[in-house]
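Asker: pasted the sequence and its predicted model underneath.
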Amino acid sequence: MTIEARIRELGNRHRNLDETIRREMTHPASDSLRVRELKQQKLRLKEQITSLEARTH
C-alpha cells in the first residue's frame, strides 16, 4: 500500500469516527467514557495522518 493510499484509508477511518462521536453525543444517555475513547482514537489517527503526510513532502 502506498503512503497516499494509507493516508486516504486513515482519513476515512477518521471521518467515520467523527460521525460515530456525533451520533453518540446526540443520545441522551451517551456514554462519556466511550466518547472519550473514540476521541482518543480519532486523535491517534490524526497523528498518524500528519506523520505520513510529513513523509511525502
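Answerer: Cool, got the structure.

Asker: okay, CA-based contacts and neighbour counts for the rest of this
Answerer: Will do.

Asker: to what extent is residue 17 buried, counted in neighbours?
Answerer: Neighbours of residue 17 under the rule other C-alpha atoms under 10 Å: 19.

Asker: quick one, what contacts it?
Answerer: Residues near residue 17 by C-alpha atoms under 8 Å, 6 or more residues apart in numbering: 38-39, 41-42.

Asker: I'd like to know which of these is nearest to residue 15.
Answerer: residue 42 (8.5 Å; C-alpha to C-alpha).

Asker: returning to what we had before: show me which of the contacts of residue 17 are buried.
Answerer: Taking 16 or more other C-alpha atoms under 10 Å as the criterion, what is buried in the contacts of residue 17 is 38-39, 42.

Asker: try this one next to it:
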Amino acid sequence: MSVAAHLAELVEKHRALERSIEEEMARPYADTVRVSELKKKKLRLKEEIERIRLERVSLH
C-alpha cells in the first residue's frame, strides 16, 4: 500500500470515528466511557496522520 493510500485510509477512519462520537453524543443517555474510548482512538489516528504528513514533507 502506498503512503498516500495509507494516509487516505487513516483520514477516513478518523472521519468515521468523528461520526461515531457524534452519534453516541446524540443519544439521550450517551455512554461516556464509549465516547472517551472513541475520542482516544481518534486522537491516536490524528497523531499518526500528522506524523506521516510530517515525514512526507521532510522527504521532499
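Answerer: Cool, got the structure. Being a predicted model, the structure only gives us computed values, none of them experimental.

Asker: let me see the TM-score of these two.
Answerer: Scored against TM-score structural alignment, normalised by the length of structure 1, the superposed chains reach a TM-score of 0.96; 57 aligned residues with a C-alpha RMSD of 0.5 Å.

Asker: thinking again about what came up before, rebuild the contacts of residue 17 of structure 1 as JSON lines, extending it with secondary structure and distance to residue 21 of structure 1.
Answerer: Below are the contacts of residue 17 of structure 1 laid out as JSON lines (DSSP: H, G, I helix; E, B strand; the rest coil; distance: C-alpha to C-alpha, whole Å):
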{"residue": "38", "secondary structure": "helix", "distance to residue 21 of structure 1": "7"}
{"residue": "39", "secondary structure": "helix", "distance to residue 21 of structure 1": "7"}
{"residue": "41", "secondary structure": "helix", "distance to residue 21 of structure 1": "11"}
{"residue": "42", "secondary structure": "helix", "distance to residue 21 of structure 1": "9"}
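
Asker: could you dump those to CSV with distance to residue 18 of structure 1?
Answerer: Shown next, in CSV, are the contacts of residue 17 of structure 1 (distance: C-alpha to C-alpha, whole Å):
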residue, distance to residue 18 of structure 1
38, 8
39, 8
41, 10
42, 7
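
Asker: out of these, which comes closest to residue 56 of structure 1?
Answerer: The closest of these, once distances to residue 56 of structure 1 are taken by C-alpha to C-alpha, is residue 42, at 21.4 Å.

Asker: surely residue 3 of structure 1 meets residue 54?
Answerer: No. When contacts are counted by C-alpha atoms under 8 Å, residue 3 of structure 1 is not listed as touching residue 54 (10.6 Å).
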